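Q: The sequence isn't on hand, but the structure is:
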């Protein structure tokens, strides 16, 4: 609560304000940080002097707003009422989930072995997410919350362990306080994982009944230059779709299965869908993307797979070559465009189109130092710096986040 009695101004959701930004005149500021943020030394999104910005047509599941008026209302509404929680459902006895990983996580946290800790947290959160039913909005809220709590607790464990190991601070906490937070976060992680385990394995997603319309590109086995340092990395052969999944393709999945996307994807109102079918599907959470991939007989690409498909083997920074081209992709065009609009230039050595610009794309990889979040690649229409479109660059989002500039493609 603020000195003026204003509640929830830091955390929970970013909030739109009525101000632009000098560096990005077409965008609007957001303040306060959100549940989708994480904290590390040097980046405190919850500080009230901090702001970020986004284009006004963007939609983001961690952004809300509040109202200001110059006139005092005649009647003040009361505080929001809490809905009566549902009766807990009876669950079968939990089987151990990630037991060996959890033991190593506790041991690494005790020893201060942060690299091993972060790797094991990433592996554990992958196991946890695999237990989440891919039923869209119909997913049991109890399980959905337990998975989200596990992801959040994993992030906190990594953050406080890193702060302790470096002798630094997290949220200006002393090392002693950080140790207390680490202990509490480990307990929260165990409790959340136990709750997920009690739900049992997720039901399988039905397979597509016919053709999906996906076009596949072959990426051969072998070495490639990976990451900012062009490290040599070897991958087996795989296939990846030529284009991001389009609205038409996602509509086929929704129509055939009755799936209700959690992220808010929907068909447009009658008369306003010109060109919509060939635009990339957005407003999809990580789980919405996973459900489609399983239905289509594939999976999300890993971050190294995505990067090789975009860069080839010669170390280029962009699908079209080593140098940035402002006319080569959808960057700040006011919204998504057809996945074929830049096909003549925004094409990788393996024939993959639209891998940078237009929309960010979900991968299957956990974020380094943020193991409860998922890496996204490629930059999007709402970015304004060419750094965002570098094929080696990544950002990350919690898997329950959806917004109007994040889509996906399928690998197998």
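A: Yep, it's here. Every value quoted in this text rests on a predicted model; they were computed, and no experiment measured them.

Q: From here on, just use CA atoms for contacts and neighbour counts.
A: Will do.

Q: tell me how far the ends of stretch 398-412 are from each other?
A: With Cα to Cα, to the nearest Å as the measure, stretch 398-412 spans 23 Å from end to end.

Q: residues contacting the residue nearest to residue 394 when sequence neighbours are not counted?
A: What sits nearest to residue 394 in space, not counting adjacent residues and going by Cα to Cα, 6 or more residues apart in numbering, is residue 377, at 5.0 Å. Residues in contact with residue 377 (Cα atoms under 8 Å, 6 or more residues apart in numbering) are 303, 306, 356, 360-363, 391, 393-395.

Q: can you do 6 Å?
A: Counting by Cα atoms under 6 Å, 6 or more residues apart in numbering, residue 377 touches 360-361, 394.

Q: Closest one to residue 405 out of those, please.
A: Ranked by distance to residue 405 (Cα to Cα), the contacts of residue 377 are led by residue 360 at 6.1 Å.

Q: After the helix or strand hosting residue 108, which helix or strand is next?
A: Assigning secondary structure by DSSP states H and E places residue 108 in helix 99-111. Following the chain from helix 99-111 toward its C-terminal end, the next helix or strand by DSSP H and E is helix 114-130.

Q: Tell me the one among the contacts of residue 377 nearest to residue 147.
A: Within those, distances to residue 147 taken as Cα to Cα reach their minimum at residue 361, with 21.6 Å.

Q: One more to weigh against that first structure:
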């Protein structure tokens, strides 16, 4: 009976947290997962695969949009993104529902703080991107599905799309965890960090070369869109293919 009572308590608590999720966010229930991927030669920043345990958290269902970021700039006086009002990158007030790009790591931090949120850790991001699909390469399976540019027989339709409009959400209900825009996460980047990563809610290495970006973008090939693929970028860099999304503690 005690086990049943505990199960009911945990289920009720999870349901309550889910129902009380902040607007535009979903509850990501914590647990264990295998992070990264093993390679035969072991020479990859994404290896070795290792077990990680995470607490529950809330995550934005989609990347921060131009409209959301513009509101932040207007209310705080923060500078507008690089490439703002550039049509080819779908940046500016004309494209409110597209992901903001041209923001540095510091810009993303400032927005998250203003919104009462934070950037996800790298482990939280990968756990969320996998959507409970253990061992899969992409958020929705083992094959990357992408649109073809009809004007080029083998070309990609390399255009940023409105958030949540391009591919189905993953099993957690999150959109665009692969493609659209790279996403800044909180961790510093170290190519050999996975060989010494903590098990319980890892926060990344104490030192590293830049900050981690995840998920690939409209400008990336399928390799970069894999849920375990990781890359480092200078925190002060503003890129035409890098945005972010936020998380929030329970």
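A: Looks like it came in fine. Being a predicted model, the structure only gives us computed values, none of them experimental.

Q: TM-score them against each other, please.
A: With the length set by TM-score structural alignment, normalised by the length of structure 2, the two chains reach a TM-score of 0.70; 192 aligned residues with a Cα RMSD of 2.4 Å.

Q: What span of structure 1 is the biggest strand by length in structure 2 aligned with?
A: The strand that spans the most residues within structure 2, counting by DSSP state E, is strand 182-188. Mapped onto structure 1 with TM-score structural alignment as the criterion, strand 182-188 of structure 2 occupies residues 360-366.

Q: Now the matching stretch on structure 2. Mean distance?
A: Overlaying structure 2 shows stretch 360-366 of structure 1 at a mean distance of 0.4 Å from the equivalent residues (mean Cα distance after the TM-score superposition for structure 1).

Q: Residues contacting that stretch, please?
A: Where contact means Cα under 6 Å, 6+ apart, the residues beyond stretch 360-366 of structure 1 that reach it are 122, 300-303, 373-380, 406-408.

Q: Now, of the residues you listed, which are buried?
A: Among the contacts of stretch 360-366 of structure 1, those that count as buried by neighbour count (16 or more other Cα atoms under 10 Å) are 122, 300-303, 373-380, 406-408.

Q: Max pairwise distance over these: which two?
A: The most widely separated members of those, counting by Cα to Cα, are 122 and 380 (25.6 Å).

Q: So residue 396 of structure 1: helix, strand or coil?
A: Counting by DSSP: H, G, I helix; E, B strand; the rest coil, the backbone at residue 396 of structure 1 sits in strand.

Q: In which helix or strand does the nearest residue to it once chain neighbours are set aside reside?
A: Closest residue to residue 396 of structure 1 apart from its sequence neighbours, by Cα to Cα, 6+ apart: residue 375 at 4.3 Å. Mapping residue 375 of structure 1 onto the secondary structure by DSSP H and E places it in strand 370-377.

Q: ok, the equivalent of the residue nearest to residue 394 of structure 1 over in structure 2 to residue 184 of structure 2 distance?
A: Taking TM-score structural alignment, the alignment pairs residue 377 of structure 1 with residue 214 from structure 2. Summarising the geometry, the distance separating residue 214 of structure 2 from residue 184 of structure 2, computed by Cα to Cα, is 7 Å.

Q: same deal with residue 57 of structure 2?
A: Note on residue 57 of structure 2: its distance to residue 184 of structure 2, by Cα to Cα, is 17 Å.

Q: These two: which is more packed in?
A: Relative neighbour count places residue 184 above the other of residue 57 of structure 2 and residue 184, with 30 against 20, counting by other Cα atoms under 10 Å.

Q: List the buried residues in the top helix by length along structure 2.
A: Longest helix in structure 2, counting residues (DSSP state H): helix 2-19. Applying a neighbour-count criterion of 16+ other Cα under 10 Å, one finds 14, 17-18 buried in helix 2-19 of structure 2.
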